[in-house]
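>>> Have a look at this prediction, sequence included:
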Amino acid sequence: MSQDVYRISKSIREKFKVFPLKPEDLARLTNVGLEHFAYLKEVKAINFSVFFRVNMELLEFITPENFSHELVDRIIAARNKEYQNLDICVRGIDFPKFQALVDTVRSKKIATLMEKDPHLDRKTMQIFGNLSGASQMIVRGGISASVAKKAKASASELIDGLMDSHVAIGTLSRMVLADSTLYDHSASVAMLAGIIGKNLMGMSKIDAERCARGGLYHDVGKTCVPNSILNKPGKFTPEEFEIMKTHTTLGYEELKKAILEGAPIEEEVALVTLEHHEKFSGGGYPYGKTGRREDRADGISIYARVVTIADVYSALLMKRVYKDAYDQNQTLEIMRGSADRDYDPSIWKKFEKSVDKSQVHYKELDSRPVDQSKGRIFLMDDDGFHQMGNKKKTNVS
């Protein structure tokens, strides 16, 4: 593993405030993901401070008084390097301010995107926004009874409001290609898993909801993996890959602990975090399971087999520090290359057909003239989405 560490230089110490940290101080800080932190490039001012946590020192790098996009870029550049001892964080009491800013920027981006692409499905975007809210609660707050209830409510809303699978899949795919900053991987996996379960596999509402919640929780263990590994732009070393693989067992342990503390999460849902990197023909991790649990005691659960396909599809669509984004066709071709080994064929064939159908559907829509009189913009707020007329503008300070 790379041994690069970030060191606070003398000039930085002279220019910025540096505070010593005690172990008890860590609980008063909230780490901020790089993808959401980049939203600060879209605003003109902030009302909170942004810190670098370097080992047991806290560097106050951005304040409301010195805020600039140049400083934001400097933090992004530093975070993109393989430093093991560096985190971006805000005070816990300031995190709601940061989240409100992110939500405002996202709302503007969604409105702009829907103006540019009138074929995006509004209902899909609305449900995705609500799932993303649940996803962010899981990331920043861990698993608790209240977070699990929010996840359950969001999954229920998804299954109750499901539209045609090819429309939803096409909208998600077009959204990430148009503006990758809007994409929330766990929310996307949850929606895709719910679509596969309910629309493609004909599952009951209970089982389809379990697929969706498994998607929301599937990567919860990554909060225990160092950012230097999660954000590494290059290939993992064997040692780094072993650490990355622990997110499956660590995530499962976290959900099991939450269950014992009263969180409304079923064992079958928790198992998705453990099994979503298992491969249908073996060779996956952490246990190298094969086949269907319905057929063999050591097989992979139906919920994990669904989430595995949703996870790979979503991950390939996304632009990451270590890869470019792929369009639907490229993503499908890559998945076809290992489909006979990695995925349950009874699920994969239905999903593959639906993605193909979504491409045909949107190609046909794109060939039609757009009726601008039917355009609408929908913005997210605390209560969901609200409608605006086409001519009304939104501003983000």
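Happy to help now that I have it.

>>> hey, let's count contacts and neighbours off CA atoms from now on
OK.

>>> Tell me, how many residues neighbour the nearest residue to Ile62 once chain neighbours are set aside?
Nearest non-adjacent residue to Ile62, counting by Cα to Cα, 6 or more residues apart in numbering: Val50, 5.0 Å away. Neighbourhood size, Val50 [other Cα atoms under 10 Å]: 26.

>>> cool, Pro96 as well?
Count around Pro96 with other Cα under 10 Å applied: 11.

>>> what's the answer for Leu34, then?
Neighbours of Leu34 (other Cα under 10 Å): 16.

>>> mind listing the strands for the chain?
Per DSSP state E, the chain carries strands over the ranges 17-20, 29-31, 50-54, 57-62, 86-91, 377-381, 384-388.

>>> just the ones you listed: most buried one?
strand 50-54 (a mean of 24; mean count of other Cα atoms under 10 Å).

>>> who does that one touch, helix- and strand-wise?
strand 57-62, strand 86-91 (3 or more Cα pairs under 8 Å, 6 or more residues apart in numbering; DSSP states H and E).

>>> Make a markdown table out of the ones you listed and add distance to Glu268.
A markdown table is the format used below for the helices and strands packed on strand 50-54 (distance: least, Cα to Cα, whole Å):
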| stretch | distance to Glu268 |
| --- | --- |
| strand 57-62 | 41 |
| strand 86-91 | 33 |
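
>>> right, so of those strands, which gets closest to Glu70?
Among those, the nearest to Glu70 by Cα to Cα is strand 57-62 (10.4 Å).

>>> okay, now the one to match up with it:
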Amino acid sequence: MKAVTIDALRPGDQLAKPIIDAYGRILLQKEVIFTQKLIKRLKEFNFRYVYIEDALSEDIMPQNIIDEQLRVEAISKIRQTFKIFDQYNEKEHKQYVLERSVKEVQETVNEIINVVNEHDEILSIMSDIFMFDDYLYNHSVNVTVYTLVLARELNFSERQIEEIGIGAMLHDIGKMHVPKSIIDKPGKLTDMEFEVVKEHTTYGYEILKQFKQIPQAVANCAYQHHERLDGSGYPLGLKESNIHEYAKIMAVSDVFDAVTSNRVYRNAFLPHEGLEILYSGSGTQYSQEYIELFKRHISIYPNGSYVALSDGRKGIIAHQTKVPDRPVIRILEEQEHEIHTSQVYDLNLAFNPSVVITECNTTPS
């Protein structure tokens, strides 16, 4: 199968992978034939791309470390927890409700930790497709997965890994206090609106620090994930030595997922563009060590994506190698001419260092 942008989708194309929403409901079944009406509906719901059947890439499969069932369960737990924490009042709510919610978050994080520990291969970007309205919760899952991969590679203790996992899962809980009209505004925020958005870090910290079941380090994840090494971040303008290490790690995961996700006010950047954004702030805003670690363990060219190479060839990402930016390419075009189906071949960039990917998109040119 191959990934194509919604704009490149054509009537008659056949869906290769079911599309589900963040509640686990199937929106479109596998093998559905797209019509103009269906394509229009996907555009209205801000879908970024879909996987379609293709004879030349029928053996290419998306590589997701988190299966759909676990992701849906995690999103459900995050949604429920955000609401309980945000609305909790000790005079109106029973303590056991809060304790149960904290335990469920902990259990979900440990499930993801187990999955991450079982997969030593390169982690593909989070390419499952969910509806835009659930961005906040899906983003929280993605940031958790990315952060746990980095924590594992940094040889954190079991306690530290669990703490940073819970911190990542709850890092945006303060956005429950930001007016939805601002969160969902399609245009550029005014200076005053942006100041309101920035308050989500403080709101999140205030929510989490009041509960004894939540470690201080977890509350700091909510408070400091927008702080930057050079002091240009918020809410306190902390500099490198004063920023909690968990927050420095999460900053890399948070920014990458945020810029590579579709938002109401802009289209998503491609994964390699997201990495370039991180590198533009390497050593000044973000830790260079953690960016390099991210690059070594997170695939920025997902299977099924269409790419152009420096020697003029074009093709589809067939599968990953041990080097994230050197995948295997199914070559479909040479010097602007399509190759006959009988002559299509795979090129392993790990063994061809002189050839580099110059463009990545989810649709052929």
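Thanks, I have it. Since we're looking at a predicted model, the values are computed, not measured.

>>> Just give the TM-score of the two.
TM-score for the superposed chains, counting by TM-score structural alignment, normalised by the length of the second structure: 0.61, backed by 257 aligned residues with a Cα RMSD of 3.7 Å.

>>> about what we covered before: need the strands of the first structure in TSV (columns: distance to Glu42 of the first structure).
Converted to TSV, the strands of the first structure look like this (distance: least, Cα to Cα, whole Å):
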stretch	distance to Glu42 of the first structure
strand 17-20	25
strand 29-31	20
strand 50-54	16
strand 57-62	15
strand 86-91	18
strand 377-381	17
strand 384-388	21
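
>>> What is the neighbour count of the residue mapped onto Val141 of the second structure from the first structure?
Residue correspondence to the first structure (TM-score structural alignment): Val141 of the second structure is matched to Ala187. For Ala187 of the first structure, the neighbour count with other Cα under 10 Å is 28.

>>> is it true that Ala187 of the first structure touches Gly214?
No. The criterion here is Cα atoms under 8 Å, and Ala187 of the first structure misses it with Gly214 at 10.6 Å.

>>> Go through the helices and strands packed on strand 50-54 of the first structure and name the closest to Ile265 of the first structure.
Among these, strand 86-91 sits nearest to Ile265 of the first structure (Cα to Cα), with 29.1 Å.

>>> Remind me what that closest one packs against, helices and strands.
Right, strand 86-91 of the first structure is packed against strand 29-31, strand 50-54, helix 69-80, helix 227-230 by 3+ Cα pairs under 8 Å, 6+ apart.

>>> Swap in 7 Å and give it another go.
strand 29-31, strand 50-54 (3 or more Cα pairs under 7 Å, 6 or more residues apart in numbering; DSSP states H and E).

>>> ok, so what distance separates the residue nearest to Ile62 of the first structure from Met203 of the first structure?
Between Val50 of the first structure and Met203 of the first structure the distance is 45 Å, computed by Cα to Cα, to the nearest Å.

>>> Thr223 of the first structure now?
Thr223 of the first structure is 31 Å from Met203 of the first structure, by Cα to Cα.

>>> Can you give me the buried ones in stretch 310-323 of the first structure?
310-319 (16 or more other Cα atoms under 10 Å).

>>> In the second structure, what range does it match?
So stretch 310-323 of the first structure sits over residues 253-266 in the second structure, by TM-score structural alignment.

>>> chain center to the matching stretch: distance?
Between the centre of stretch 253-266 of the second structure and the centre of its chain there are 8 Å (Cα atoms, centre = their mean, to the nearest Å).

>>> Over to stretch 204-218 of the second structure?
For stretch 204-218 of the second structure, the distance from its own C-alpha centre to the chain's C-alpha centre is 24 Å (Cα atoms, centre = their mean).

>>> what residues does stretch 260-268 of the second structure touch?
Residues from elsewhere that reach stretch 260-268 of the second structure (Cα atoms under 7 Å, 6 or more residues apart in numbering): 48, 184-187, 259, 269-271, 274.
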